[in-house]
Every structure is written in structure tokens, then in C-alpha cells.
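Participant: predicted model, plus sequence, below.
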Amino acid sequence: MKLLLTSAGITNPSIHSALEGLLGKPVAEASALCIPTAILPFPGGPFMAYRFLSGATANPMTELGWKSLGVLDLTALPSIKREYWVDAVQQADALLVYGGDVVYLSRWMRESGLADLLPSLHDTVYVGISAGSMVTAPVYGETYDDPQAPFVIQEGLGLVDFAVLPHLNHRNHPESSAAKVERMAAEVPVPTYGMDDQTAITVRDGVMAVISEGHWQRFPS
């Protein structure tokens, strides 16, 4: 599987070029499935999911001009015939995994069966936004606004050998300040990449690269 792990979507030409490089063709010739599951536990989650699907968020993704788009809600998969949704996933060029609650997303990646399928999708591009990127780590740290709250250290999907912390030093994400990310990274047994909303990471054939028109920082484990 090829991966494009973003903080906030396809926010600049460099990340857009990286996406098409992984796809091996223009977005206009590619099909994608949108996975909004992580946003559903939030207050107003159903409305935020619709905004993502309709391209009305600040995270450019569905509005890029895909040849076709579908929706894959992970919570529904255990109740439908496996061959139906597996075929849809295998036919898609890209999986667009939205942000939200990374712990909830990790749970449903496993309970739905998608986590087991992902390693077999050699030609598919996994595109993560925020929590959708974080969940790919072998172990990730979750941060919260409350400075007294402990970090949540959780097992991820292990699709990559590092952790991602999005929205680095964003004014609306005080939990992602460089100082707090550094403290959290010390508790995570793999390197952590803090990246701002103009940065992404690609992984292809086990080789990772940082794509950035902004700022990022690597925090050793």
C-alpha cells in the first residue's frame, strides 16, 4: 500500500503533486472511497461528515475532481456482506480517511475488518487527514487541551514505522504545540513527526519522504 499522510488534506501544489505521483495518474482519472467514520463521535459529527463528503471543509480532498467518489462508513461494514465492500475497496484507487477521534477510528478499522485488508492493497493510495494519518502508526500518542490530562498512548495499525502528530503549532490546536508534542513523543517508542497543515508524508515501498511548503519537526523516540 502507498500512503499519503497529511495534516489537513491536499493544501498546496507540492502535496497535490505527491498525490498524483502515488496514484500514477491525474486525480481526474482516479476513483476514491471516503471514510468519514472518525468524525462521527464528535458533537455535530453527522453534519461534519457531510461537509467533508461535499467538499465544504477546510481540508481539500473530495473537491479535487475525482473521476468517481464513494462512501465507506466503517461502522456499517460488519452488518453487510463482506464481499460487497471488499470489492468496492479493491476497485478504488484511493481511500480518503478523514480526521476526528483517532481512538474510535482505530477501533473501527479493526472491528470492520478493513485493517486486515489494507496490507494486501498494493496499488491503493491511503490518504489520511489528521487522525486518519495518526492511526497508521504502530503506536501513537493522543493529546488533549487539558495540560493536566495524561497522554493517551495507543496501539495503531502498524502501516508505517513512525508516528504522526498533525497541526503542529497551529493556533487552534494548542494540544499540538512543539513543546507538548516533544513531551508526548518521549513516551512513544517510535519516532514522531510533528507537521503543520502545509506538510505531508509519503510512504512508497517502505521509503518515506516529507513533502512540505510549511514546517515540520522530527522528535526521536
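Facilitator: Yes, it's here. Every value quoted in this text rests on a predicted model; they were computed, and no experiment measured them.
Participant: from here on, just use CA atoms for contacts and neighbour counts.
Facilitator: Fine.
Participant: tell me which stretches of the chain form helices.
Facilitator: For the chain, applying DSSP state H gives helices covering 13-23, 45-53, 82-91, 102-112, 114-117, 131-134, 178-185.
Participant: to Cys34, which of these lies closest?
Facilitator: helix 45-53 (7.1 Å; CA to CA).
Participant: that older thread, out of the helices of the chain, which is the most enclosed?
Facilitator: helix 131-134 (a mean of 28; mean count of other CA atoms under 10 Å).
Participant: which residues sit against that one?
Facilitator: Judged by CA atoms under 8 Å, 6 or more residues apart in numbering, the contacts made with helix 131-134 from elsewhere in the structure are 5-7, 38, 97-102, 105, 127-128, 140, 156, 163-166.
Participant: another one to put next to it:
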Amino acid sequence: MRLLLTSIGIENASIHDALVELLGKPIAESNALFIPTALYPFPGGPGMAWRAISGKAPSPMCELGWKSLGILELSVLPSIEEAAWVPTVRDADALLVGGGDPLFLANWMRRSGLTDLLPTLRSEAVYVGVSAGSMAATSTFVETYREPPRGNAEPLKSEDVVFATPQGDVDRTLVTGQGAGLVDFAVIPHLEHPHHPDASLANAEKWAARIPAPTYAIDDQTAIKVADGTVEVISEGRWKLFTP
């Protein structure tokens, strides 16, 4: 499986070209499935999911002109037969994994069976991650919370590390999560974004020190492209690689 891990989607021409190259054919000839699951823990999550699906969200992905676009909601998959959804995933040219809460997303990826299915997909299929969707593709990721979330299927590992944001927001606790393990590096999205003040370069360095793998901190103009084991940074912006 090939991967394109982004911070906010297909934001510029370089990332768009990388997606087409990974697909091996035009987007207009490719079938995609969009996974909105990570959005639902937030207030207004259903509206956010609708905006993403309808192309009205700030993350360009669903509106790229796909030959077909389906919705794969992970939280319903355990209640239906695998024969009803697994063939659809196997036939897709691209899985578009949206942003939101990475712990919630990674949990449902496991509970739905998608985590186990992903490594068995054909080599030409492309996993396109946005923010949490990119983080959940890795083996280990970190995220900050005002209060570490509860109710996940597996216990959370809180590092008990607190960071104050530059804008005077309440302190946040850094929590470690486990993803699908599709790549052997980690991703910190939204580097130095004004709407994500805790994703500063200084904080990214502290977070990366707690991840036992190389960690890419990327801004919204940057993506990580993975094909045939080769990792390439596609960027019209800013990024930094931290090594453990």
C-alpha cells in the first residue's frame, strides 16, 4: 500500500501531483472511500463530516473530482458482515482518512478490523491521511488534550507532560497512542499553524523526544509520500525531521 500523509489535505499543486503519481492514473479515473470517523468526538462533528464530504471543509480531499466517492464509517462496521464492506475497501483506489481525534480514530480502526485489513490491500491502493488520519497510520503518535479522553477499548498511556499554549489557553496533557503501523515514523501535523498554537516547533521537539521513531513535523503545505518503502517529503512550506 502507498501512502500520502498530509496535514490538511491536497493543499497545493505539489501534493496534488504526488497523489496522482501514487494513484498511477488521473483522479477522475480513481475510486475513493472517505472515512469521517475522527470528526465525531467534537461538538458539531456530524456537521463537520457533512462539510468534508460535500467539499466545504478546509481540507481539500473529497472534492477533487473522483470517479466515485463512498463513505466508510468505521463505527458501524463491527455490526455488519465483513462481506458487506471488505470487498468495497479492497476495490478502492484511495482511502481518504479524515482529521479529528487521532485516539478515537485509531481505536475504531482497530475495533472495525480496518487496521488488520490495511496491510493486505493491493500495492497500488493509496492511503491518504489528513491530520489525525496521518497520525493514525503510524505505529506511535502523540496528541494533547485538556483532559485525556476516556472510554477507549484499550487503556491510554498518559505521559503526564503538560504544555501551556502561547495564547494562554489551559494547559494540556500529552497522551501517547498506537496507530496502524503502516509506516515506521511518526507525524506531527499543523506545524506553527495559528489555529493550532500547541503545535509549535518547540513543542514538536519535546513531543518527538517521547516517540521511539523518526518524527516528521509538517505544516499544511507539506506531505509525506511513501511508495515501495521510499519516503519522500513533498513540501511548499515548512517541515522538520526529528530523530530519536
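Facilitator: Nice, thanks for sending it over. Worth saying up front: this structure is predicted, and the values here are computed from it rather than measured.
Participant: coming back round to it: need the helices of the first structure in TSV with distance to Val207 of the first structure, can you?
Facilitator: As requested, the helices of the first structure are exported to TSV (distance: least, CA to CA, whole Å):
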stretch	distance to Val207 of the first structure
helix 13-23	12
helix 45-53	29
helix 82-91	23
helix 102-112	23
helix 114-117	21
helix 131-134	16
helix 178-185	22
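Participant: and the aligned residue in the first structure for Gly229 of the second structure, what does it touch?
Facilitator: Using TM-score structural alignment as the criterion, the counterpart of Gly229 of the second structure in the first structure is Gly206. With CA under 8 Å, 6+ apart as the criterion, the residues that contact Gly206 of the first structure are Val160.
Participant: picking that back up, and of the helices of the first structure, who's closest to Trp66 of the first structure?
Facilitator: From the helices of the first structure, taking CA to CA, the stretch that ends up closest is helix 13-23, at 11.2 Å.
Participant: contacts for that closest one, please.
Facilitator: Helix 13-23 of the first structure is contacted by residues 2-4, 10, 26-27, 30, 93-94, 124-125, 199-200, 202, 204, 211-213 when judged by CA under 8 Å, 6+ apart.
Participant: run the chain-centre distance for it.
Facilitator: Relative to the mean C-alpha coordinate of its chain, helix 13-23 of the first structure is positioned 15 Å out (CA atoms, centre = their mean, to the nearest Å).
Participant: relative to the second structure, what is the average displacement of it?
Facilitator: Plainly put, helix 13-23 of the first structure ends up 0.4 Å away from its match in the second structure on average once the two are laid over each other (mean CA distance after the TM-score superposition for the first structure).
Participant: quick check, Gln221 of the second structure in contact with Pro60.
Facilitator: No - with contact taken as CA atoms under 8 Å, Gln221 of the second structure and Pro60 are classed as non-touching, separated by 11.9 Å.
Participant: show me what Gly45 of the first structure aligns to in the second structure.
Facilitator: In the second structure, the position corresponding to Gly45 of the first structure is occupied by Gly45, as judged by TM-score structural alignment.
Participant: which residues does the residue nearest to its match when sequence neighbours are not counted contact?
Facilitator: Beyond its immediate neighbours in the sequence, the residue positioned closest to Gly45 of the second structure (CA to CA, 6 or more residues apart in numbering) is Leu39, lying 5.1 Å away. By CA under 8 Å, 6+ apart, the contact list for Leu39 of the second structure reads 45-46, 48-49, 98-101.
Participant: let's go with 7 Å and repeat that
Facilitator: Contacts of Leu39 of the second structure were listed using CA atoms under 7 Å, 6 or more residues apart in numbering, and they are 45, 48-49, 99-101.
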